[in-house]
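Asks: With the input below, show me the fold.
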Amino acid sequence: MTQVQPTNYRALNQQLNALLEGENHLIAILSNSSALINEHLNQINWVGFYLIENNELILGPFQGRPACVHIKIGSGVCGMAVKEKQIQRVADVTQFKGHIACDVNSKSEIVLPVRKNGEIIGVLDIDAPITDRFTQTDEEGLSETVKVIERFI
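Replies: Below you'll find the model as predicted:
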């Protein structure tokens, strides 16, 4: 397995908080958030947001290759995160029943629900070109990242 350098989530979240300070436009918040996360995490090949619209997930701001635009709630890793209302951390996407391969180079994935006023409005989705990329530490750090974003949306 490729060695992944640990992410300093404390620094990431402090920078994100400062970057978003005073901003209230959803697309601007998500755009800068995806850019900053992309700069801080190594061994990833896609980071971005899907937003719920008309009872499906629609592609939002992201960093990476072109992606799937429409995802049904309950389908794929992103759709399951919404349906189950919880983080999905997948070590090997080929073992995830119903995985949607937007990029065949993605091998592992983590998806975190994003809430506004307690309701899920979308997800933060991060893909990696290696299996077992995301650890419990990543899950905890990214959960804090999502909390920073939620404070501004």
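
Asks: rest of the way, CA atoms for contacts and neighbours
Replies: OK.

Asks: for this structure, what spans make up the strands?
Replies: 46-53, 56-64, 70-72, 88-90, 108-116, 119-128 (DSSP state E).

Asks: out of those strands, nearest to L30?
Replies: Across these, the minimum distance to L30, taken as CA to CA, is reached by strand 56-64, at 6.0 Å.

Asks: quick one: that closest one to strand 119-128, angle?
Replies: 40 degrees (axes from the mean of the first three to the mean of the last three CA atoms, to 10 degrees).

Asks: which helices and strands sit right next to strand 56-64?
Replies: If contacts are counted by 3 or more CA pairs under 8 Å, 6 or more residues apart in numbering; DSSP states H and E, strand 56-64 sits against helix 26-40, strand 46-53, strand 70-72.

Asks: mind listing what's buried in the first one?
Replies: Within helix 26-40, the residues that qualify as buried by neighbour count (16 or more other CA atoms under 10 Å) are I29, L30, S31, N32, S33, S34, A35, L36, I37, N38.

Asks: To compare with the earlier structure, here is another sequence to fold:
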Amino acid sequence: MSEKHQTALIAQQVDALLYHETHNVSNLANAAALLKDSLPNISWAGFYLYDQEQNDLYLGPFAGKVACMHIALGKGVCGTAFSTQQTQIVPDVHQFAGHIACDSATNSEMVVPLIKKGQPIGVLDLDSLEFDRFSSKDQNDLEEFAHALVAHLTI
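Replies: The predicted structure is shown next:
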């Protein structure tokens, strides 16, 4: 299956995978594994979840190397995506002011905000060792993936 076709199907796959499943951690863990296994040239796929009491993003389920434990709102690509509630595509993370290098081998990143019923709940974070890995097509498909995923999360 071509990369283009695989990415377009990923929202349907997560919806089927999580059908009638209600445990947030399990759902996010399988969603991260699905992304890491399905998308080529991804070195890390996972989630940072918003903690209202701490007013920070905290590491959630992921697939990949060890990661930063928490990220301040507005800091790095994840904190920026959460604060602006806009997907961030960064072709070269080394050129992103304030980039947080959890894995120094990462060269590009895409972060999609997770929103349910108008309430921000966290972000989906994808890293690649390739420069300029993420396209506007990836953005559309992964925003659709995020929308399908949050339908299976309780808040």
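
Asks: Fetch the TM-score of the aligned pair.
Replies: Scored against TM-score structural alignment, normalised by the length of the first structure, the superposed chains reach a TM-score of 0.94; 150 aligned residues with a CA RMSD of 1.3 Å.

Asks: Switch the buried residues of helix 26-40 of the first structure over to TSV; also include distance to R65 of the first structure.
Replies: Shown next, in TSV, are the buried residues of helix 26-40 of the first structure (distance: CA to CA, whole Å):
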residue	distance to R65 of the first structure
I29	20
L30	17
S31	15
N32	17
S33	17
S34	13
A35	13
L36	16
I37	16
N38	13
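
Asks: which parts of stretch 132-141 of the second structure are buried?
Replies: D132, R133, F134, D138, Q139, D141.

Asks: Also stretch 62-76 of the first structure?
Replies: F62, Q63, G64, I71, K72, I73, G74, S75, G76.

Asks: who touches the first one in this structure?
Replies: Contacts here follow CA atoms under 8 Å, 6 or more residues apart in numbering; on that basis F62 of the first structure touches S31, S34, A35, W46, V47, G48, F49.

Asks: Look up how far V82 of the first structure lies from the closest residue to it other than its chain neighbours.
Replies: Excluding the flanking residues, the one nearest F62 of the first structure by CA to CA, 6 or more residues apart in numbering is G48, at 3.7 Å. The gap separating G48 of the first structure from V82 of the first structure is 15 Å, by CA to CA, to the nearest Å.

Asks: what's the answer for V69 of the first structure, then?
Replies: 16 Å.

Asks: S33 of the first structure too?
Replies: Using CA to CA, which is the criterion applied here, S33 of the first structure is 20 Å from V82 of the first structure.

Asks: do the same with N13 of the first structure
Replies: Distance from N13 of the first structure to V82 of the first structure, by CA to CA: 23 Å.

Asks: neighbour count winner among those two?
Replies: Per other CA atoms under 10 Å, whichever of N13 of the first structure and V82 has more neighbours is V82, with 26 against 22.

Asks: wait, the more buried one sits on G122?
Replies: Yes. With contact defined as CA atoms under 8 Å, V82 of the first structure and G122 form a contacting pair (7.5 Å).

Asks: so what sits against both of the two?
Replies: Common neighbours of V82 of the first structure and G122 (CA under 8 Å, 6+ apart) are P113.

Asks: Mean distance of the longest helix along the first structure to its aligned residues in the second structure, please.
Replies: Assignment by DSSP state H gives helix 136-152 as the longest helix of the first structure. Overlaying the second structure shows helix 136-152 of the first structure at a mean distance of 0.6 Å from the equivalent residues (mean CA distance after the TM-score superposition for the first structure).

Asks: residues in contact with that helix?
Replies: Against helix 136-152 of the first structure from outside (CA under 8 Å, 6+ apart): 7, 9-10, 12-13, 16-17, 20-21, 23-24, 29-30, 33, 89, 110, 112, 114-116, 124.

Asks: Onto which residues of the second structure does that helix map?
Replies: Aligned by TM-score structural alignment, helix 136-152 of the first structure falls on residues 136-152 of the second structure.

Asks: try stretch 30-41 of the first structure
Replies: Taking TM-score structural alignment, stretch 30-41 of the first structure hits residues 28-39 over in the second structure.
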